[in-house]
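Q: coordinates for the following, if possible.
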Amino acid sequence: MLTGSERFAALLRPANLRGLLPLILIVVALETGTAKIGVCETGGSLDALGTTADTLIEQLGSQSYATRLRARESLQRMGLEAFDELHAAQYHPDSEIAMTARHLVSSLLVSWSKETDPEQVREILHEYGAQTEDERRARIAMLAELPKHEGLAALVRLTRFETSLALSRVAALSLMRQTIAEDETAHRVEQIQLGLGQGDRAPVIWLAAYADDLKTGVVDAKRWDKLIDQQRQQLDTASAVQTTRPSILELVRVCANQAWLRGQTDDAQQLVEKHLDLVTPTTRELSEACRWAIKTGLYSTVLELRNRHTQLFDAQPMLLYSAAEALNASHDPEGGEALAVRALGTQPIPSDLETQEKWSPNDLAERAQSHREIADHLQSRGLFDWAEAEYRMIIDRLDIVSMPSTSARISLAQMLGDLLQHQQVVDVLTPLVNRISSDDQFRNQLNFQHRNLDAMRSMIHWHGALAKIEQGEIEQAKPMLEKALRIDPTNIDILIDMYRLEQDDPQWTQQTETLIKMSTRDTQKLIDERETQLRRPGQFFGMGGSLADLLNQYAWLVSNTQGDYARALRYSRRSLELLPNEPAQLDTLARCYYAVGDFQNAYATQVKAVQLMPHSPPMLRQLELLEKAAQADLPKQ
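A: Modelled structure (predicted):
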């Protein structure tokens, strides 16, 4: 029997050149990109097609040239339905079969979209196969983020047919990470099973298991444990070409998250802790692992990581804060507070001037910046007391004219404002504003940094007024609110607070309503101008973001005060079309629904906003308001 190379050499003999011509033409077509595989729409039996494909693949190694040629042409005509078998045949023991299969898989141009795909999906998949791997990865992310999960079928298709196993994994995991409503489950299972086929690629098997879990409503933890073990075994074998620790760790986290969402906390915990050795013992990797575990609610995982990597945790403030947060959530607030104090004292800013003078200005600025980043991160996680301690260390230990100190004051004031600690906002900002007013060099430096002095002055008067209102001193608050608005007329929240001021004063009411009408009129004028600009040819596409901000500003002011509520709702929806899934825009849309009396949609929309920004105090306060309104409205439904 001739070997693959001997059969290929035999084809080059003169007697065989005439028969070789069709093959040469096919190869030319492949190399020039004119050969093309389309998505098969026949809907025929996958088993039957699989058998045919397997038979044809074996014929690629036939001693008969005509048989090999017919097999190759038939596989081309079968389209993507032969892809699974061709992909497996790349590792066939017959070298000629393997070589031909690899050539077919890599050379053929695939039409990745179907006519039944939504328009956005077809646009994303246009010339998908001609892109680099990084670009294809970006397009997979775009498919996963489409509204109403319109990219579902395409993600299944890419999981099955993407030539890069790494990207096949990305497609599968992107699909599995999507949040779905209970009434979407049946359709999702149907779409996955319809497009998945019977391939034996690992990501295909994952999606099949995921669909089964959706169908039963229970995550099969033992099945996933075996699938993950199979991936781990590949790390130490020659087959681990595209299997990496990060890719397995991502699979573990997706599976654990699915189990946690279904209330299978023990299963989620066991899956994660069995594979904690996949987390590389570096500050970056441990921080990421802690963030994920806390977000998922697996606090014991953070504590286990600290037990395994105590030295690294004790040297890094953010890791200590993560462990402190985990202790708090594990009903050990004293232990959590002790760790937080320890974190604050780890890598601190020197407290005395003598030590600071030994540091270079750059080193001191870098240390302050690291604590600023820690404070910002703690604030984003809702750990406001610990964030305040970090901000105040920067403020207390650095000169007021240093940029890190200025930034920390402004951030702390904004956080305190969100927490309704109005007098503290005044106390934090007043020394800064006084110094700016008396120090020309400092003021010029801040102007260069685009710091808005008027905005800070306005905040002092605004929050000072709100502090007076809390004390029942309404008349003293009024002129402070008026001054705050005069200094910074762009802050519409001041107008909203003026409108909500509860007192019997017709003159104040009339004045406030006039100011609201003026503001909405001015904003409408800016909206009209921006709409006109965007309709002109060649305008910069990014201007849509500024239009979205204007629409959102109009909608927020009107929905919180008075005016055309229906228009406010339209504008809010439009802003979200321009900037999808923006928490602030969703927060506004919820308020607009509330203004028009649609309390159920108001609450549902606010839930989405809070999911995207779960620790925002203003959003949480509005969520509480809208939840009560929705519950009170239920008997009317």
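Q: contacts and neighbour counts: CA atoms only from here.
A: Noted.
Q: which is the next helix or strand following the top helix by length along the chain?
A: Longest helix in the chain, counting residues (DSSP state H): helix 506-535. Per DSSP states H and E, the first helix or strand lying C-terminal to helix 506-535 is helix 543-560.
Q: list the buried residues of the helix or strand Arg435 falls within.
A: For Arg435, the host element (DSSP H and E) is helix 422-438. Within helix 422-438, the residues that count as buried by 16 or more other C-alpha atoms under 10 Å are His422, Gln423, Gln424, Val425, Val426, Val428, Leu429, Thr430, Leu432, Val433, Ile436.
Q: the structure of the following sequence is requested for comparison with the preceding one:
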Amino acid sequence: MILICTVLLAFWCASWAAAADADPAARAQQAEGLIAQLASPVYVERQGAAIELEALGLPAVEPLLASAESPDPEVAAASRRLLDRLAPRWARWDDSPSVRQVMSEYAQQSEQGRLAAVAALAAMPAGESASALVRIARFDTSPDVSETAGLLLIEQVAIAEEAALRAVLPAVIERVNRLAGPSQRASGRWCELLAAQVESPEDAIAPWREAVAGQSQRMAAQDPGRGSPGAGVLRWNLLRLELDADAPRDAVLETAEALVGSTEDQKEGYLERVLGWSGKAERWGVVQALVERHKDTLTSKRSRYLLADLAMLQGQQEQAQRLADEAYDTPATDRDARLNEDSPEIDGGVVVAQWLETRGRPEWAQREYYAATGDDAALNLSSVCAASWLADSLHDNGQEAESAEVIAALLSRIDATPESSRTYGQLADRWRVIPKVNTLRATEAFFRGLAAQAEGDAKQARDFYEQSWGFDPTNADVLIAMHRAAGDEDAQRDRVIDRIERLARSMQLMIEEDPLDPTPYNQWAWLVANTEGDYGKALRYSQRSLQLSPGNAGYLDTLGRCYFAVGDVQQAVDAQRLAVDKMPHLQVMRRQLEEFEQKLAEQHTPTK
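A: Reported below is the predicted structural model:
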């Protein structure tokens, strides 16, 4: 017994010394040889191999994951025991509080619990949970869990185009590989390819084609009749790469047709996505070929508008307008309505109009909105949303008087009878997307104030702003407009400043009640940066909101204004460009960017 212990101690000392000297890839290769010794009939050899494997650390995890499925029960059991001891530290010190909360109990969760954790991580702002998802993709013992984490990362990069994730992913992969070596596991390899494609999309195309083929073969071997949803996600990423890298037309079409042909229920939706991506990449040969092949499928209102949009992007204005007219005359379908996952009860035409706004086609969107808000329209979820979104669209384009008239017409319908007033109240109570009546009244007065100010009537503008504030004293934009229109009267300006300070104190209380809610930080920063107060604190609060909600376009818009307030115009321009990149269709963001860029140009213009 003493001899055995002495031998094992020697194994332990030698193995730790060797592990300290070897790089991760060499340790992984060494692990494969040691695993074979787990089947040795000699006890000392088995235990010695186990000790050496444990000393190898994370590089031994992937070889042990494979041997845990060994037909030899001794090897499989020993591998599972070692995996329990080699489990990584799932929660890291540099994770955000939200990520640490999810990962703190990860090791104790069942497979279903870990899948739920993966879903929670994927729902966080892109980039925040990247490190945790990569850890899971590399080291979770369940193939389903690890592949789900890898596939969700691919969806964020390829389908959602999350720039924040692309920015951090190479560093995350480099850190993991420094500790564990390159991955031989499918899900780990996907993560490495994602990082590689950020640096060189062209070089990543061939490896991704191999990954698609490999995943399809694995899924077919497991269940020949199941198909390969995982291969579909990989194929979407491949298509994105081929388009961005200007791959040959036939190669792109082959990938596109494989995606479109993989589903019957979602065929039109897949076609729309492929066409949208191809149009953005200006691959007009691909667009033309797909439209010609699948014109009988592209029949919904949204599909027809997409064809009109693609024609406009090619400079074919007459054809684009003709196609848009055809789309307008096309009845909306249930599929059009389902595009709004939060409120599928909204009419499909209204939902398509909202989508048109994101495509930068407000004139087409407004026509759909007007159709849903006509005099004969019932007072329901769809007509109210159409009116509210139409007013927002007109306001974004600087048409303040028209915006006010849309809200006034809606209020007239609400106030027509006690029954209509009750109906609206019930709608507002049920649907968060519908504003309260007083909010509508405040919005109408605010838009009328903006219209008066644009006409140069400062007094009438101030009167309307007062009306708006009376209906809703929590609207920061109204106080900002009041501050800009206050004039030279000290009493008037003092009254506005007092209101600003009171609202700021209210927002401060909200921050203290829930320090992890980014909204009040952003609201405080926006209010102060656009009026007066502690601009440095506004900048810190804006930065905090983005720490809690990375990449939020609205918060980036606020950050730009905060930098401008403290006099850092270059940083203001940089932040505002990021905001515009995320929501290029919003004219209000573009106008703020123009303001900042003009100021920056003035600073760089030599004085005479």
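Q: superposed on structure 2, where does the helix or strand following the helix holding Arg435 of structure 1 end up, distance-wise?
A: Going down the chain from helix 422-438 of structure 1, the next helix or strand is helix 440-448, by DSSP H and E. Taken against structure 2, helix 440-448 of structure 1 registers an average deviation of 1.8 Å after superposition, with mean C-alpha distance after the TM-score superposition for structure 1.
Q: buried stuff in helix 440-448 of structure 1?
A: Buried residues in helix 440-448 of structure 1, counted by 16+ other C-alpha under 10 Å: Phe442, Arg443, Gln445, Leu446.
Q: ok, the residues you listed vs Leu579 of structure 1, which is closest?
A: Ranked by distance to Leu579 of structure 1 (C-alpha to C-alpha), the buried residues of helix 440-448 of structure 1 are led by Leu446 at 30.9 Å.
Q: what distance do you get for that closest one to Asn257 of structure 1?
A: 45 Å (C-alpha to C-alpha, to the nearest Å).
Q: and if you look at Leu235 of structure 1?
A: 23 Å.
Q: other residues contacting the one helix or strand Ala601 of structure 2 maps to?
A: Using DSSP H and E, Ala601 of structure 2 falls within helix 587-604. Under the criterion C-alpha atoms under 8 Å, 6 or more residues apart in numbering, residues 396-397, 557, 564, 569-570, 572-573, 576-577, 579-580, 584 lie in contact with helix 587-604 of structure 2.
Q: which PyMOL command selects the buried ones in the residues you listed?
A: Here is the PyMOL selection string for the buried members of the contacts of helix 587-604 of structure 2, based on 16+ other C-alpha under 10 Å:
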select buried, resi 396+557+564+569+570+572+573+576+577+579+580+584
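Q: could I get the contacts of helix 587-604 of structure 2 as TSV with secondary structure and distance to Glu264 of structure 2?
A: Formatted as TSV, the contacts of helix 587-604 of structure 2 follow (DSSP: H, G, I helix; E, B strand; the rest coil; distance: C-alpha to C-alpha, whole Å):
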residue	secondary structure	distance to Glu264 of structure 2
Asp396	helix	38
Asn397	coil	39
Asp557	helix	41
Phe564	helix	51
Val569	helix	52
Gln570	helix	50
Ala572	helix	47
Val573	helix	46
Gln576	helix	42
Arg577	helix	40
Ala579	helix	37
Val580	helix	36
Pro584	coil	33
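Q: how about the contacts of helix 587-604 of structure 2 in TSV, adding distance to Pro344 of structure 2?
A: Formatted as TSV, those follow (distance: C-alpha to C-alpha, whole Å):
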residue	distance to Pro344 of structure 2
Asp396	25
Asn397	27
Asp557	30
Phe564	40
Val569	43
Gln570	43
Ala572	38
Val573	38
Gln576	33
Arg577	33
Ala579	28
Val580	28
Pro584	25
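Q: tell me which of the contacts of helix 587-604 of structure 2 is nearest to Thr474 of structure 2?
A: Distances from Thr474 of structure 2 to the contacts of helix 587-604 of structure 2, taken by C-alpha to C-alpha, are shortest for Asp557, at 19.9 Å.
Q: just tell me what the closest one corresponds to in structure 1.
A: Mapped onto structure 1 by TM-score structural alignment, Asp557 of structure 2 lines up with Asp587.
Q: returning to that earlier point: quick check: the farthest pair among the contacts of helix 587-604 of structure 2?
A: Maximum distance among those (C-alpha to C-alpha): 26.0 Å, for Asn397 and Gln570.
Q: re the thing from before, and the match of Asp557 of structure 2, how far from Ala555 of structure 1?
A: 11 Å.
Q: what's the answer for Lys215 of structure 1, then?
A: Here Lys215 of structure 1 is placed at a distance of 42 Å from Ala555 of structure 1 (C-alpha to C-alpha).
Q: who's more crowded, these two?
A: Ala555 (30 against 15; other C-alpha atoms under 10 Å).
Q: ok, now which ones touch the more buried one?
A: Tyr565, Arg567, Ala568, Leu569, Tyr571, Ser572, Thr588, Leu589, Cys592.
Q: how about a cut-off of 10 Å?
A: By C-alpha atoms under 10 Å, 6 or more residues apart in numbering, the residues touching Ala555 of structure 1 are 520, 549, 561, 563-573, 575, 585, 588-589, 591-592.
Q: same thing with Leu353 of structure 1?
A: Arg397, Leu398.
Q: against Asn362 of structure 1, how distant is it?
A: Counting by C-alpha to C-alpha, the separation of Leu353 of structure 1 from Asn362 of structure 1 is 16 Å.
Q: kindly report the same for Leu495 of structure 1.
A: Per C-alpha to C-alpha, Leu495 of structure 1 is found 42 Å from Asn362 of structure 1.
Q: these two: which has the busier surroundings?
A: Leu495 (24 against 9).
Q: go ahead and confirm that one touches Thr509.
A: No - Leu495 of structure 1 is not in contact with Thr509 according to C-alpha atoms under 10 Å; the separation is 11.4 Å.
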